[in-house]
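Novice: need coordinates for the below:
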Amino acid sequence: MQLFSVKELLSTTPNSQEVTVRGWVKTFRSNRFIALNDGSTINNVQCVVDFENFDENTIKSISTGAAVEVSGTLVESQGRGQSVEIQVNELKIHGMADPETYPIQPKKHSLEFLREKAHLRVRTNTFSAVMRVRSALAFAIHSYFQQNGFYYMHAPIITGSDAEGAGEMFRVTALDAKNPPLNDEGDVDYKKDFFGKETNLTVSGQLEAEAYAMGLGKVYTFGPTFRAENSNTSRHLAEFWMIEPEMAFYDLDANMDLVEDFIKWVLRYVLENCPDDLTFLEQRLLDEEKTKPQAERSEMSLSEKLRFVIDNNFKRVTYTEAFEILRNSKPNKKRKFEYSIDEWGADLQSEHERFLVEKHFKCPVILFDYPAKIKAFYMRLNEDEETVRAMDVLFPGIGEIVGGSQREERLEVLQQKMAALDIPEEELWWYLELRRFGTAVHSGFGLGFERLVQFVTGMGNIRDVIPFPRTPQNAEF
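Specialist: This next block holds a predicted model:
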């Protein structure tokens, strides 16, 4: 008998052909009907068992969570909501699941409970759908860049530099934690460490990607990054994935063109390739919205948010223009914003970004030319010497989803900015050399992958869009 996935079976025209399928039991009703799922689709295939053909011990072994192999005849289903079913001839139990202790039962579980069962939660409809969408998004990202002349570059995970200047990094060391070597000043002597210097897990592959863009033209990184930020919010992870393209000879305008085309292409791909999962996730989100007070409910469904981004041109607005809009807005004047907008130079919060997208412009927004004092040292300084060629892409329901900039290609200006921020030149000597040897205008952006998965799936907590979340006081699994 030919082995099929459940997804393949559900799209097969039944003709009494003999088939085999393997998966996990979702439900077993009336000692007769097995709902079987193998992870290939949100939908189950019904397997009809004639219990008279099987011994009692086999029937008792079939319970929610059991891994089974079913062989039988594919026929047109007599039940509603399904096109085919399998009349079971052979049944093999690969692994039983004790119904008294198996935690993923066919009922509604809280997301908090499922985080405690992260090794099993992918067997639920919600998490299997989220992870299939996550996989499709990753494939789409690689496909877009490969089709547009980018080269995939693996940036180092261990680094001696802090690209963002955040200072919240995980230290990497091979020294004895209880008895580390000390220097003459009584400090830990990192010269005797494995790398001969203090090293950390990377917060960004951007700086290294810049180096490779200056030889390959267009590159992108897609890998894990780490922040030792002691935050337990629904928006933060200690380990997450970043997409960071860098392009030689791209100014900020070309950078904004690229990011808009990239995001729209990726979202179209998912809409076309994950219709069943997105339909399920949209209904899940609608059900969740019904439990919220009217004032807190989203004005758009999941599919409407995706179409909102795909179908609208991104509005490009300077920070200064956005500041004036926000400062003069009714929510700000009536003190409805949690963070009031009073002085130019304020770092905009999610509530401000969402107001611009959802209420004022009613389309995705790219803010650019931010105050230099709230942006990173590597962003190109404008002629006014107060703003930099930075950009943020703002989406409905989430606010900022992408951050990028035209990079500072002028050696003297970069040195001045580093000196003002007390960034030692010896730490980034190689980064400065890129400005000495064949410097050119170049740009790039960063997209947090989990933030994108959140937007596409409608999941409210970032811990629920990565297989095994790493957060403060949590490195289980």
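Novice: going forward, measure contacts between C-alpha atoms and count neighbours the same way
Specialist: Fine.
Novice: and the strands in the stretch 251-400 of the chain, which stretches?
Specialist: 315-318, 365-371, 387-395, 399-406 (DSSP state E, counting those that start in this stretch).
Novice: most remote residue from the protein's center?
Specialist: Note on the chain: the largest C-alpha distance from the chain mean falls to E52, namely 49.0 Å (C-alpha atoms, centre = their mean).
Novice: here's the other one to compare against:
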Amino acid sequence: MIERQEIRTLLQDPPVGEEVTVMGWVRAWRGNRFMVLNDGSGPETLQVVVNGDTFDEETVRAIGFHACVGVTGTLAESQGSGQAVEVIAERIEIFGANDLSQYPLQPKKQSMEFLRDNGQFRMRTSTFSSVFRVRHGIAYAVNKYFHDRGYYYLHTPIITGNDAEGAGEMFRVSVFDPEQPPRNEEGAIDYRQDFFGKATNLTVSGQLQAEIGALALGKVYTFGPTFRAENSNTSRHLAEFWMIEPEIAFADIENDMDLAEDFVKYLINYCLEHYRGDLEFLDARIKDAEKNMKAADRRPMGLIEMLEFVVQNDFARVTYTEALDILMRSKTYKKGKFEFPLEWGTDLQAEHERYLVEKHFEKPVIVRDYPKDIKAFYMRQNDDGKTVAAMDVLFPYIGEVIGGSQREEREDKLRQRMQEMGIHAEELDWYLQLRTFGGCPHAGFGLGFERIVQFITGMGNIRDVIPFPRAPRLAQF
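Specialist: All right, here's what the predicted structure looks like:
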């Protein structure tokens, strides 16, 4: 049986003077005697002293960058600066060495694009190992938050016959031969002969099914993969991503906003408490990247400072109409510096969202009561006849992280809205029956998991916070 001590645990209470065995990957060499080892358990590294009297030059030369080794030796107080303790190596076992001339990664700074192209190795870097440890922590915190508050975890289907968003940008699921699919008398593909007997897709949201759970169990949440066949190559979009979607019965838009704010603050606080070392490393990485930038282009706060600021302040709350008025009175708008036009009834773009958050309020913002014509059919219509009880939570740097609403519980209003938007009632008869039989006011939201990971880690591109990104013409692994 292999026995070892994890570096993170070892450094918490170092047993100085005792023999230890550690295993991991070589992050760096300091000269030809000091090997820096990391085993993935945390951001911490452990220096290993490789004495020439104990190990011949050929053995040392075989241990290249990111080689995998096991080291047994005595843990001693370090004689140099930069670390409190180090291992005086007595035995070294090479599990996987590599030829530095062939290994794609080199002991130097690599671009994010290069690391994406070599995704099989990018988790070995300090940056990405920290990112994915933090991602794990956020995922755990999601489940803990809802469990501790009496929510039930509901697994909603990945394959669905419904388009919750009404966007139509969905991946088709079929067993048909794409070259020769069966066709009906009109020449259209006959999905009645397909596996499910109807056209089916990969889901864009588990919300509609989560409503079934909420109207029986009171409080539920989903946390699973969703898919969007949107041909977008921006730093904010993925074709496969994870969504967190709570649904609560006996709730209105005010309850929904309160839950959203409390939830994201909890996630941030959890990471600040349990993943401080990784966040400190990512914070230093950002500061190093920005040191040669103009002051105007740098973040106004460091990563940790910003995260602490978010959790310590109440989010601003405004209506869509108020937000539009703020934007149209801004100097940025008057000088024509917004790329996208602004008028009542148009959706807010990322540049507008970021202005509200970063320039005007200088903290996260919740915008509510959007025009009904730019929102989904299931959102509750307000009494003004023009808006719906919808809300978006906007964060610095990335814009929208949460979109939610009070759901339309009045069957007649819901049927009317579906008819206006060309949604066939018979296809969602089960959804309408939730209103017919035992319906109640209820609300919920969707939080894009990668968006909140991106915000908490400070990464610039959403493809760098998911282990295996899926985007247009990108389906590696």
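Novice: what kind of secondary structure is the counterpart of F223 of the second structure in the first structure in?
Specialist: For F223 of the second structure, the aligned residue in the first structure is F222 (criterion: TM-score structural alignment). Secondary structure, DSSP: H, G, I helix; E, B strand; the rest coil: F222 of the first structure is strand.
Novice: you'd agree F222 of the first structure is up against A209?
Specialist: No. Contact criterion C-alpha atoms under 8 Å: F222 of the first structure and A209 do not qualify, at 10.7 Å.
Novice: in terms of neighbours, single out the busier of the two.
Specialist: A209 (25 against 22; other C-alpha atoms under 10 Å).
Novice: can I take it that the more buried one is in a helix?
Specialist: Yes. Secondary structure of A209 of the first structure (three-state DSSP): part of a helix.
Novice: and it, what does it touch?
Specialist: A209 of the first structure makes contacts with M153, A155, V219, Y220, T221, E244, P245, E246, as judged by C-alpha atoms under 8 Å, 6 or more residues apart in numbering.
Novice: corresponding residue for it in the second structure?
Specialist: Checking TM-score structural alignment: A209 of the first structure goes with A210.
Novice: check the gap between the residue nearest to K372 of the second structure when sequence neighbours are not counted and R317 of the second structure for me.
Specialist: Leaving aside its sequence neighbours, K372 of the second structure sits nearest to T387 (C-alpha to C-alpha, 6 or more residues apart in numbering; 4.7 Å). Look at T387 of the second structure and R317 of the second structure: by C-alpha to C-alpha, to the nearest Å, they are 16 Å apart.
Novice: and R236 of the second structure, by the same measure?
Specialist: Taking C-alpha to C-alpha, one finds R236 of the second structure at 24 Å from R317 of the second structure.
Novice: pick out whichever of T387 and R317 of the second structure has more residues nearby.
Specialist: T387 (22 against 18).
Novice: gap between the closest residue in space to R410 of the first structure that isn't next to it in sequence and P156 of the first structure?
Specialist: Nearest non-adjacent residue to R410 of the first structure, counting by C-alpha to C-alpha, 6+ apart: R435, 6.3 Å away. Applying C-alpha to C-alpha, the value for R435 of the first structure to P156 of the first structure is 21 Å.
Novice: repeat that for I341 of the first structure.
Specialist: Using C-alpha to C-alpha, I341 of the first structure is found at 39 Å from P156 of the first structure.
Novice: okay, the two: which has more neighbours?
Specialist: Each of I341 of the first structure and P156 has its neighbours counted (other C-alpha under 10 Å); I341 has more, 24 against 15.
Novice: name the nearest residue to that one, sequence neighbours excluded.
Specialist: That would be R327: by C-alpha to C-alpha, 6+ apart, it lies 5.3 Å from I341 of the first structure.
Novice: what is the neighbour count of that neighbour?
Specialist: 18.
Novice: now the strands for the stretch 1-150 of the second structure?
Specialist: 19-30, 34-38, 46-49, 68-77, 85-96.
Novice: in JSON lines, list those strands along with mean neighbour count and distance to E420 of the second structure.
Specialist: Putting those into JSON lines (neighbours: other C-alpha atoms under 10 Å; distance: least, C-alpha to C-alpha, whole Å) gives the following:
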{"stretch": "strand 19-30", "mean neighbour count": "20", "distance to E420 of the second structure": "60"}
{"stretch": "strand 34-38", "mean neighbour count": "23", "distance to E420 of the second structure": "59"}
{"stretch": "strand 46-49", "mean neighbour count": "24", "distance to E420 of the second structure": "64"}
{"stretch": "strand 68-77", "mean neighbour count": "19", "distance to E420 of the second structure": "62"}
{"stretch": "strand 85-96", "mean neighbour count": "18", "distance to E420 of the second structure": "63"}
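Novice: of all those strands, which one is nearest E308 of the second structure?
Specialist: strand 34-38 (28.4 Å; C-alpha to C-alpha).
Novice: related to what we said a few turns ago, please enumerate the shared neighbours of F222 and A209 of the first structure.
Specialist: Shared contacts of F222 of the first structure and A209, counting by C-alpha under 8 Å, 6+ apart, come down to M153, E244.
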